[in-house]
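K.L.:
Sharing a model that was predicted from the sequence below.
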Amino acid sequence: MRDASPQTVFLKDYTPPEYLIDQVELNFDLHEQRTQVRSILNLRRNPQSQERSAALTLLGEELQLVSIAIDGQPLEQSQYLLDGEALIVHEVPQDRPFQIVIENIINPQANTALEGLYLSSSMLCTQCEAQGFRKITWFLDRPDVMSRFKTTLTGDKSKYPVLLSNGNKVGQGELENNRHWVSWEDPFAKPCYLFALVAGQLECVADEFVTMSGRRIALEIFVEKHNVDKCAHAMQSLKNAMRWDEETYGLEYDLDLYMIVAVDHFNMGAMENKGLNVFNTKFVLARPDTATDSDYEHIEGVIGHEYFHNWSGNRVTCRDWFQLSLKEGFTVFRDQQFSGDRTSPAVKRIEDVNALRTRQFAEDAGPLAHPIRPEAYIEINNFYTLTVYEKGAEVVRMLHTLLGAAGFRKGCDLYFQRHDGQAVTCEDFVKALEDANGVELEQFRRWYSQAGTPVLTVGQQYDAESQQLHLTIQQSCPPTPNQPVKAPLHIPVKLGLLAADGSAATIHYNGSSQAEITLNVTEAEQTFSFAKLPQQPVVSLLRGFSAPVTLKMERSLDELAFLLRHDSDTFNRWEAGQQLAVQVIFKLIDAIELSRPLQLEPVIVDAYRSVLTDSGGDLSYQALLLALPEESYLSGQMAIIDVEAIHQAREFVKKTLAEQLHAEFKQLYVQHHLDESGIFDAGAVGRRRLKNACLSYLSKLENEDVYHIAEQQFYSARNMTDQMAALSAIVNSNHPAKARSLDSFYMQWRQEALVIDKWFTLQATSSMPNTFATVQALMKHPAFDMKTPNRVRSLIGAFSQANPLHFHAINGEGYRFLADQVLALNTLNPQIASRMVTGLAQWRRYDAARQGLMKQQLQRIVATEHLSKDVYEIASKSLA
């Protein structure tokens, strides 16, 4: 049994803090096992608080108290109480400001949860979002308590030559016994979750940025010495982000120094601590031979994301953790805009939607469904979810669509001006957009409080006599936990019409004539009529994926193939190809279940031939047009998921396309097989993507010619993109050199942790037989470490979340394996453990046998003694 029943926190119970902390002075005497912390807190009663208790409750976990004093007077033990995770001072001054001084001790080396102050290799660093600061010292650890921080770090000069914290460096000096100190002061008030410190043996890569007002900003990236040569792309990405935010949102950086530190052990991707971002090495380090094109793009996106938080998250922060999407959804939208502008808007949009529909839609359809502003939580770390982030970004994107680019910018300007230096709510954000544009968005607010993915069911009727098209759109949303009935949402639906020759048909609507319009769907059922159409047009609906919904509209294979060839909207052209493949694959699944022979529809062969022979344009986009729907997306379309049939049908389509279009795939491969080892631009990236998409198809042929091509590319590749693509083709086939190639890759890159993560993932996600045995063997590999989140994600996470065929083996071995690892991680790193549990959350979507096996493992997890709040919440909700 668990130690105690975890307490649920509810949004409806929010009350302002009883006390405020205006100034904080922190002093750290840094040691790996015994760091001493002295905190000086200047407090006062909050005039907005309705509470009038004479006591003060500060939060703290895993802290050893040394002393506590108020206004210089040490407190006796009778004057305070240490109660679990709280330090309660029975009586504090009520009519004036007062000062509390607390001294405590913490053990960073023992902190495997990686929250608060912890040891990463030989480096000390912090992670305080969401509630990690309470593992540093007792505090009012909530985001609506904003304080000005001064921090002094003292440490051994040999172990910790670099001492960093938020803000500006205001002092430093030498001490006896080879020790030194550095003081930092942050001029901006911030919540404690944005506090950071780093101490270690680090090298600095320096540059500068000149702002739009002419100020010079020092830029510094700190890494371990052997990684100095992998920072150039991150530095350029930072400068790109700073310039983009000025040009797009008019936002200028506010300090004179911006620092980034890359650490090996990190639960998240990165953290936007004011002026001192702490990053997972995965999103900083890049060199063409060690990082793929996708790595390069993700690094620029994450660097941008954390920088953009300086305003959308730091200068304006969230009042409470229920408002997390206020900063994360908004900032994800901003980083998506940035990445699209920096690369290909079409490709970026498709990649984002593909991830949303394969992963977030599944979250919406399961027991863990929640609104982008949740109503309750047990452990806030569990709400750093795809719903809060990615769906939150889609909600912001809809506001951008409804208001237009100029109107959205006008609203954002007012939001930052009105709330600078404040902790606010999602409601405050929407209100600023309303006030700036003179509009009313009351119905739209339901997106913040309703869970689930809405379904739009569309019917069309064309009247040749009146030359009118009538579109009837019904909206609905399936029940989700605690929300059985849903109210209609305000859904913007972009529409285009295509004539018989593929050209755009003019849309006559509400007195205007346009090539594209946005329909405002606000009722359970609405009919929209369009006149002056001499022939029935082909409807292009939900262009740009203008809302995070499921679209149900009857389409023939020929109509989808027509849209794939002619739609001018890049998203809908890709989507037509996806839906064409979906229909073909599901016909094959029906044949499999009826034990009938498999035959591929000629229409899809012709459609893919047209894509292959469409020369010119965006090659990255062309590669995406060739990609079949992922198995996880196909699973989402089934009431009861049949993992084997999905895999068999999809593989049949891919292999048959490779056979019938062999010459076209081979020609494109040869045409774009160039040596571009050090080039990272749109052209080179596109050539590699298209070439490697062709190689992926060709590898399904399993012949000597393709084996030779893959092996030759693997050994001759001078960039990681090409080498990984070739190794993937080898690992996911019967290639005779598979073992030798894997060994060669490991020996070549064994000193590069991020590359070895790729090696683990590639094997964990293989569709070939004996993959589970390989995963079990890799758990015992010397390079595997359960204390390193990246390594756990690369093996356990990849197998359980990205290999449906083998994870869902009918014997249940995958489920038992995952539960074993969750329980092992529970005591090491509860945050990572809880994220692994989600592999079992969708158990009701499978057949009865698998349901029973998955449920059994969830019950086993919940029944375990000393279960963390993180794991208990996800496992128990999955069973509910």
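P.N.:
Arrived safely, thanks for sending.

K.L.:
C-alpha from now on. contacts and neighbour counts both.
P.N.:
Will do.

K.L.:
Does the residue sitting furthest away from the middle of the chain fall in a helix, a strand, or a coil region?
P.N.:
Of all residues in the chain, the one whose C-alpha sits farthest from the chain's mean C-alpha position, using Cα atoms, centre = their mean, is residue 465 at 51.0 Å. Per DSSP: H, G, I helix; E, B strand; the rest coil, the local secondary structure of residue 465 is coil.

K.L.:
same question, residue 40
P.N.:
Following three-state DSSP, residue 40 is assigned to strand.

K.L.:
now it: how far from residue 198?
P.N.:
Note on residue 40: its distance to residue 198, by Cα to Cα, to the nearest Å, is 20 Å.

K.L.:
Comparing the two, which shows the higher neighbour count?
P.N.:
Taking residue 40 and residue 198 together and counting by other Cα atoms under 10 Å, residue 198 has the greater number of neighbours (25 against 21).

K.L.:
State the helix or strand in which that one lies.
P.N.:
In this structure, residue 198 is located in strand 197-200 according to DSSP states H and E.

K.L.:
following that strand, which helix or strand comes up?
P.N.:
Heading C-terminal from strand 197-200, the first helix or strand you meet, by DSSP H and E, is strand 203-210.

K.L.:
For the helix or strand that that next one is followed by, what is the distance to the chain centroid?
P.N.:
Toward the C-terminal end, the helix or strand that comes next after strand 203-210 (DSSP H and E) is strand 216-223. When C-alpha coordinates are averaged (Cα atoms, centre = their mean, to the nearest Å), strand 216-223 and its chain have centres 25 Å apart.

K.L.:
just stretch 122-139 next, same as before
P.N.:
Offset of stretch 122-139 from its chain centre (Cα atoms, centre = their mean): 22 Å.

K.L.:
Kindly report the same for stretch 382-395.
P.N.:
Using Cα atoms, centre = their mean, the distance between the centre of stretch 382-395 and that of its chain works out at 8 Å.

K.L.:
Tell me the buried residues in that stretch?
P.N.:
Neighbour-count burial for stretch 382-395, with 16 or more other Cα atoms under 10 Å as criterion, is recorded at 382-383, 385-395.

K.L.:
Among the residues you listed, which lie within strands?
P.N.:
With DSSP state E as the criterion, strands contain none of the buried residues of stretch 382-395.

K.L.:
about what we covered before: pull up the gap between the residue farthest from the centre of the chain and residue 529, please.
P.N.:
Following Cα to Cα, the distance that separates residue 465 from residue 529 is 14 Å.

K.L.:
Presented hereafter is structure B, for comparison with structure A:
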Amino acid sequence: MLDALSASAQPRVVRRGDYAPPAWLVPDLALHFTLDPARTIVRATLKVERNGAHDLPLLLDGDGLELLALRVDGAAVDPVFAGEQLSIALAGDAHEIETEVALAPERNTQLMGLYASGGLLCTQCEAEGFRRITWFPDRPDILTRYRVRLEADKARYPILLSNGDPVASGDLAGGRHFAEWHDPFPKPSYLFALVAGDLVANRTGFVTRSGREVSLAIWVRAPDLAKTDHALHALETAMRWDEQVYGREYDLDVFNIVAVDDFNFGAMENKGLNIFNSRYILADPDTATDYDYDAVAAVVAHEYFHNWSGNRVTCRDWFQLSLKEGFTVLRDQQFSADQGSPAVKRIEDVRSLRAAQFPEDAGPLAHPVRPDEYQEISNFYTATIYNKGAEVIRMMHTMLGAERFRQGADLYFDRHDGTAATVEDFVRAMEDASGADLAQFRLWYSQAGTPRVQALLSHEPGDGRARLSLRQSVPPTPGQPVKQPMALPLRIKLFGAETAAPLAAEQLVELRDETAEIVFEGVSERPVLSINRGFSAPVIVDANRPAADLAFLSAHDDDPFARYEAIQQLMLDTLVLGVTQGRADHGAVIAAVRATLRDRALDAAFIAEAVLLPSESFIGDQMAMVDPEAIHRVREALRRDLAQSLAADWRAAYEGAHANRFEYSPAAKGARRLRTVSLGYVMASGAPDAPEIAFAQFEAADNMTDRQGALTALVNSDADCREAALDIFYHRYSDNALVLDKWFSTQALATRDGTLDRVIELAQHRDFTLANPNRARALVGAFSVNQRAFHTAGGGGYAFVADQLIALDKLNPQTAAKLVPALGRWRRFDAERAQAMRGALERILAVPGISRDMFEQVSKSLE
């Protein structure tokens, strides 16, 4: 019996420039699993082939494996280790390698590799989890055909699933059984999956456009079966959409999805066997909000779309991660926009980008969409890779147009099907299909930071001419002090200040130099500038438009996103002025919100988004030094003024959005969204009957959206019924883990006094555990983004999060490391807070045995 030691926490640096093709290929792999939660035996047979002329050994990756046997061409050999790898010297060009290892899934708290979750055995292999299952060259450019045999106790694990199509099954002696699966499509090891457990399926059939019949199934525990209809419908819709919009057809006879409770990510696109975090599968009106319903549909679509943008065409190396993730995020955003309101979807996507990716670009962990190096690849599953990566490809779509972009996507898929591709391959396909020159545009993949665009519009009434001066800059980021000008597609339009009429058709301006000037002729009245319409480029625009122009655009702009942006910028300018100067006139904001609320041509969902004040965190992002208490005080003052000045409007909107029964449709979702936002303002008005209204909605709600909306309003107040509502909610849903996550996060996000003390108390609650990533994120993660509570004077919030991260790192380094960035923004705060945040980071770094994941995040945050 031979033991391979686990990886140490010492930093290793992987550099993109060091990439070399694999010395050995593995065209075929047979896996035999004897499954048991305490001790699983894995036998692997690798067919290996020398790749090119060289005398290099075969190197196999492994982590935490108990090696029981090693054979080369049938003969036992003694293992030789080269660091963390198993090194096998081979003389010929083709060989058969056999290994046998033992695993302990029930002790795998990292949730990477093969692990146990609520009675199931399941896997997660992206990015480097397959090496925790068997010895293998665990890199994405090794494409292999898999044959898998699973054996297990039939009573305990009656369902045995893996990638591809089922080819055999049957009973064995001793109450055991087996199932065999074959995936005919070569795939990288990170896409391997298996699930064993006592599961039931919601099934349907799907006929592809070429007539292929596909069996679809979503596998869950029996009590959850009724909550899978929405996900199954979303899968069917996504499959049809991908055929119609991208021409992509599914290629296997079966498509399986399994929901598990313990999962580090949202879901995983393993070929033919997607494994999902339960929160992105299970939905019914009583337990899931409209946001949850939308997220289920989006994530189901996202993972399905990966079948082509990630599986059939995969990544050459992990530096190309956004090649599959950014492209697939764009595809799921397009899909979601087509299922509901494109305008509201765009608003939601940009809000997410600004909340997560813009701060990342402005902080110590800033990195390009395609980084040049990393220590732990799991730390690069970031908003930059996903959200900014999607915006980069969206810009190509904008610049090329829908038809030429589709031609480029077709060429990319056809040219690289069955291969491991690079970012250059994707951009080159777009160039070759369209004839466009995207050489400068490639800088979006190599330069970190959010570009800033200064826009100055001047008008020459006598000549009927307007001039728009543009200047771009990209701020320095770690390792990149000097930046080159970017290619920025900016959609621009001018409106007449007197007539509100468009003065010319919308232009798509491609800003390529540091400065540019655009001249508009025939401008007969003072123009008002609408810029970056539809958020055509992921940049920060400094247009210095006066409040009157922003109010004008909020009422008259014909681009929904630009209209939303105008009222939000008006609010933001007012709030920043209030923080920096101690006071600000609220009149323009009140008038703009009143006009928006009363505009019957707008749909309810858009109104709800437009009248929401910018978050406290986003306000802080606009300031050189963040003052959490001042921001909270100023924002609450404007919120209260809006609530009281427009009290009748809020009540009318609240009553007008009432629904008698739950319906999942764009109109019904918009009504519930406006109802929730309006209730928040009714509560903020301080009206004596407001808590009664909120509690009545809480008790009478026939859906989770209305119930949690009322609970949130109460939790952020000092109402007497606040604790009663929390107690009722807890006891009603105490046996539902996903809803209890909402109970924890709602309290962790409360902006009222005493939130820190409540969160510390909740960390001792019998239902809180760090072992489940969802629960850890619901409390610790939610609290860390609560700007006011997390940054409470005295540093108690920092100490609490540091304690939780130290404990979590011992169980699940990936989940722990992803919660570090909140502490890493210490440079943006006053000296006392900065010192306390640095101290928390230094305390984490000093812990013996810290993981590589945590080491990289913390050490970079301290640089």
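P.N.:
That came through, no problem. What you see is a predicted model; the values in this text were computed from it and never measured.

K.L.:
hang on, the earlier thing: now the buried residues of stretch 382-395 of the first structure in a markdown table, with distance to residue 295 of the first structure?
P.N.:
Formatted as a markdown table, those follow (distance: Cα to Cα, whole Å):
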| residue | distance to residue 295 of the first structure |
| --- | --- |
| 382 | 26 |
| 383 | 25 |
| 385 | 21 |
| 386 | 20 |
| 387 | 23 |
| 388 | 23 |
| 389 | 20 |
| 390 | 19 |
| 391 | 23 |
| 392 | 24 |
| 393 | 21 |
| 394 | 23 |
| 395 | 27 |
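
K.L.:
Return the member of these nearest to residue 438 of the first structure.
P.N.:
residue 395 (19.4 Å; Cα to Cα).

K.L.:
Residue in the second structure paired with that closest one?
P.N.:
Counting by TM-score structural alignment, residue 395 of the first structure corresponds to residue 392 in the second structure.

K.L.:
My guess is that match contacts residue 444. True?
P.N.:
Yes. Judged on Cα atoms under 8 Å, residue 392 of the second structure makes contact with residue 444 at a distance of 6.8 Å.

K.L.:
if you skip the residues just before and after it, what's nearest to residue 180 of the second structure?
P.N.:
By the measure of Cα to Cα, 6 or more residues apart in numbering, the closest residue to residue 180 of the second structure outside its immediate chain neighbours is residue 149, 4.4 Å from it.

K.L.:
what about the aligned residue in the first structure for residue 139 of the second structure, neighbour count?
P.N.:
Matched across to the first structure, residue 139 of the second structure falls on residue 142, judged by TM-score structural alignment. Residues contacting residue 142 of the first structure under the criterion other Cα under 10 Å number 21.

K.L.:
for residue 823 of the first structure, same thing?
P.N.:
Using other Cα under 10 Å as the criterion, the residues surrounding residue 823 of the first structure number 21.

K.L.:
now residue 678 of the second structure
P.N.:
One way to gauge burial is a neighbour count; for residue 678 of the second structure, by other Cα under 10 Å, it gives 25.

K.L.:
so how far is residue 593 of the second structure from it?
P.N.:
Residue 678 of the second structure sits 12 Å away from residue 593 of the second structure when distances are taken as Cα to Cα.

K.L.:
again with residue 805 of the second structure
P.N.:
If you go by Cα to Cα, the gap between residue 805 of the second structure and residue 593 of the second structure works out to 41 Å.

K.L.:
circling back: what does the residue farthest from the centre of the first structure align to in the second structure?
P.N.:
Taking TM-score structural alignment, the alignment pairs residue 465 of the first structure with residue 462 from the second structure.

K.L.:
which ones are touching its match?
P.N.:
With contacts defined as Cα atoms under 8 Å, 6 or more residues apart in numbering, residue 462 of the second structure has no neighbours.

K.L.:
hmm, try it at 10 Å
P.N.:
Contacts here follow Cα atoms under 10 Å, 6 or more residues apart in numbering; on that basis residue 462 of the second structure touches 523, 524.

K.L.:
The aligned partner of residue 133 of the first structure in the second structure: how many residues sit nearby?
P.N.:
The equivalent of residue 133 of the first structure in the second structure is residue 130 (alignment by TM-score structural alignment). Here the neighbour count serves as a burial measure; for residue 130 of the second structure (other Cα under 10 Å) it reads 28.

K.L.:
Show me where the stretch 101-250 of the second structure has its helices.
P.N.:
Taking DSSP state H, counting those that start in this stretch, the helices of the stretch 101-250 of the second structure run over residues 229-246.

K.L.:
One more: the stretch 351-500 of the first structure?
P.N.:
Taking DSSP H, counting those that start in this stretch as the criterion, the stretch 351-500 of the first structure carries its helices at 361-364, 386, 392-419, 426-437, 446-449.

K.L.:
Ok, which of the ones you listed comes nearest residue 220 of the first structure?
P.N.:
Nearest to residue 220 of the first structure among these is helix 392-419; the distance by Cα to Cα comes to 26.6 Å.

K.L.:
And that closest one, what's buried?
P.N.:
Residues of helix 392-419 of the first structure classed as buried under the neighbour-count rule (16+ other Cα under 10 Å) are 392-403, 407-416, 419.

K.L.:
and if you look at stretch 460-467 of the first structure?
P.N.:
Of the residues in stretch 460-467 of the first structure, those buried by neighbour count under the rule 16+ other Cα under 10 Å are residue 462.
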